[in-house]
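J.: kindly generate the corresponding structure for this input.
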Amino acid sequence: MEFVFGHYYFIRASWGARPETPEALAARFLKNIDLLSAIDPLLALWLSGVNGPKKLEAIRDRYAQIVAARISKDDWGEPEPIYGYSFGAITGGHPCPLSYALRIHAGGYIEGDDFQNAAEFATNSTCIPDPAAISYRIFQAALLAIVEAWQPTDCFARPTGLIDLSPDTGDHFREAWMQYLSAPLAARITPPQTAVIDRFPDGSLLMSATTDTFDIANPAHLAVARDIGAAMAPLNELPWPSGHKAD
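T.: The predicted model follows:
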């Protein structure tokens, strides 16, 4: 597998307007951290804080205060809760190629602004990821942990290099290594037979291009990722939740 410097692997979950208090967001975030920590020793130690990294366990009891301090602000420094809160954490105890970040923007509730909230889990973008850090086992479990904690509309995993191989159409739903769709969206598509399909009791769906680490140099991986993207084309035509085709 060929890795390119500056390319990293990431998971991104998205959802629309959902006003939430700092206390509710902190509870979701800490649940997400706990679920991630149980996946692998690489994810066992998390650092966070407004004024510099601290062990998350040391500030857990006051994490809602940290979230509250990260409220969106206007050009004059005044709070704008309608735009939500931005916060996150990074892993500790491992070198750059084996490290991750969890970044959250949530609590926004702008009327008509679709997919304004997001959770992103990613390897470190400043170094080439160690193959051990980007296994299917870790990334699938991390994706499902994010889904459980944040209840998004959709959630995908891909390497940034996959984006570079396709023209930028502005569509939300595109090629992916893994693509989760909530039940309302899953009901609108026919998953490709080439993909690995996981269906869940609530009607949601996970499509995977491969159960190996996704390799942009592997034609078989790319072919299924494109099949996944093609299967979701009808979703890009919806006025909601994507909004990209709305007039």
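J.: going forward, measure contacts between C-alpha atoms and count neighbours the same way
T.: Will do.
J.: end to end on stretch 149-159, go ahead and measure it.
T.: Taking Cα to Cα, to the nearest Å, the first and last residues of stretch 149-159 lie 22 Å apart.
J.: please apply the same query to stretch 146-161.
T.: Separation of the first and last residues of stretch 146-161 by Cα to Cα is 22 Å.
J.: next, the structure of the following sequence, for comparison with the previous one:
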Amino acid sequence: MTILSESRSHPETYYAGAYWGPRRESPEACAQRAAAFLNMLAECGPLLANWNKIPKPRGKGRKTPLMPPDLPTLTEAFRRGVNREPGGPAFEQLGLTVSAYNDGPPKEMVFVDMTCGSYSQHSSANVCVLSLPSKGESAEQMLTASMLTDVTRSMALAWEPDWAVAMSHSHRDLQDAEGEAGIWLGWVTYLSSHLGTVPPLPTPVRVEQIADKGTLIILTPERFTVANPEHIALARRVRELLAQAGLMRTAGANPPE
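T.: The predicted structure follows:
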């Protein structure tokens, strides 16, 4: 109940994330996936049409535009994005990371962190996380069921993850507090077909097949919020049905946001 009361005085913040297990991929392969993802994001709306690489370390270096995607530039960015200790060897098994920001207003910017190519059996590091604005016109454009469905679909097609979500941090924290390990259920959730078959779900939930890759589950047409007890009750019921079908567990712990 603490989360519900806090959400009334502080606006919920949202993000979208895609997660997948070990998959060894070259910088070239990661760049191809990133290019496809950025192009699909650009089709979602003007706010997601312009991206600049965030240099390593952050805050240093010149601005590097990533749109339209240039494969050699992205390939080199992923090659340089290998995990390493300062001055030490590269840990290629932990994946390759590229981060970017859009050209939106300063307080309404969107950030994306893309890590792929990790093949460590002890890490869930393959992840693409898109931060979302919480206020202003940008938030009004982004925080709709149709927009987040498009974003999550783009993640599913480009990265071919095990699962993906678009949700509020408060809803994620509520599930963690209730001891729901494994996959988070978001406002919009994508489940790969290899996880199993999605069972019939109650209204107003909408289900959409993504080619032969998996299924999108959209809980509500209006903005999902933990301040709405009907939304929380619906999410718990849907999660229960998905769990009964064996769809809400992962091999490891919950991934990073």
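J.: TM-score for this pair?
T.: Once superposed, chain against chain, the TM-score is 0.84 (TM-score structural alignment, normalised by the length of the first structure); 238 aligned residues with a Cα RMSD of 2.7 Å.
J.: those strands in the stretch 1-150 of the second structure, which residues are they?
T.: Ranges of strands within the stretch 1-150 of the second structure are 14-20, 51-53, 64-65, 96-102, 111-116, 126-131, based on DSSP state E, counting those that start in this stretch.
J.: now for these, which one comes closest to Ala227 of the second structure?
T.: strand 14-20 (14.0 Å; Cα to Cα).
J.: what span of the first structure is that closest one aligned with?
T.: Mapped onto the first structure using TM-score structural alignment, strand 14-20 of the second structure spans residues 9-15.
J.: give me the buried positions along that stretch.
T.: By neighbour count with 16 or more other Cα atoms under 10 Å, stretch 9-15 of the first structure contains the buried residues Tyr9, Phe10, Ile11, Arg12, Ala13, Ser14, Trp15.
J.: again, but for stretch 196-207 of the second structure
T.: Those would be Val198, Leu201, Val205, Val207, for stretch 196-207 of the second structure by 16+ other Cα under 10 Å.
J.: which among those gets closest to Ser99 of the second structure?
T.: Val207 (30.9 Å).
J.: now do the contacts for the counterpart of the closest one in the first structure.
T.: Counting by TM-score structural alignment, Val207 of the second structure corresponds to Ile197 in the first structure. Contacts for Ile197 of the first structure (Cα atoms under 8 Å, 6 or more residues apart in numbering) come out as Pro191, Leu205, Leu206, Met207, Ser208.
J.: give the aligned equivalent of Thr189 of the second structure in the first structure.
T.: Aligned counterpart of Thr189 of the second structure in the first structure: Gln179 (TM-score structural alignment).
J.: tell me the contacts of its match?
T.: Gln179 of the first structure touches Asp154, Cys155, Phe156, Ala157, Leu206, Met207, Ser208, Ile228, counting by Cα under 8 Å, 6+ apart.
J.: in helices only, show me the residues you listed.
T.: Ile228 (DSSP state H).
J.: list which of the contacts of Gln179 of the first structure are still in contact in the second structure.
T.: Retained in the second structure by both residues aligned by TM-score structural alignment, their matches' Cα atoms under 8 Å are the following of the contacts of Gln179 of the first structure: Asp154, Cys155, Phe156, Ala157, Leu206, Met207, Ser208.
J.: pull the most distant pair out of those.
T.: Maximum pairwise distance in those, criterion Cα to Cα, is 13.7 Å, between Asp154 and Ser208.
J.: one step back: redo the contacts of Ile197 of the first structure as JSON lines? Include distance to Val147 of the first structure.
T.: Converted to JSON lines, these look like this (distance: Cα to Cα, whole Å):
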{"residue": "Pro191", "distance to Val147 of the first structure": "19"}
{"residue": "Leu205", "distance to Val147 of the first structure": "11"}
{"residue": "Leu206", "distance to Val147 of the first structure": "11"}
{"residue": "Met207", "distance to Val147 of the first structure": "14"}
{"residue": "Ser208", "distance to Val147 of the first structure": "15"}
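J.: out of those, which ones does the second structure keep as well?
T.: Under both residues aligned by TM-score structural alignment, their matches' Cα under 8 Å, what the contacts of Ile197 of the first structure keep in the second structure comes to Leu205, Leu206, Met207, Ser208.
J.: give the contact list for the counterpart of the third one in the second structure.
T.: Counting by TM-score structural alignment, Met207 of the first structure lines up with Ile217 in the second structure. Going by Cα under 8 Å, 6+ apart, Ile217 of the second structure touches Val188, Thr189, Tyr190, Val205, Arg206, Val207, Glu208.
J.: isn't the fifth one right up against Pro200?
T.: No - because the distance of 10.1 Å does not satisfy Cα atoms under 8 Å, Arg206 of the second structure is recorded as not touching Pro200.
J.: what's the match for Ala100 of the second structure in the first structure?
T.: In the first structure, Ala100 of the second structure lands on Ala89 (TM-score structural alignment).
J.: and its match, what does it touch?
T.: Applying Cα under 8 Å, 6+ apart, the residues near Ala89 of the first structure are Trp46, Leu47, Ser48, Gly49, Ala101, Leu102, Arg103.
J.: the same query, at a cut-off of 7 Å, please.
T.: Trp46, Leu47, Ser48, Ala101, Leu102, Arg103 (Cα atoms under 7 Å, 6 or more residues apart in numbering).
J.: ok, Phe3 of the first structure next?
T.: Neighbouring residues of Phe3 of the first structure by Cα under 7 Å, 6+ apart: Ile128.
J.: run the chain-centre distance for stretch 144-162 of the first structure.
T.: With Cα atoms, centre = their mean, to the nearest Å as the basis, stretch 144-162 of the first structure stands 4 Å off its chain's centre.
J.: and it, which stretch of the second structure?
T.: So stretch 144-162 of the first structure sits over residues 153-171 in the second structure, by TM-score structural alignment.
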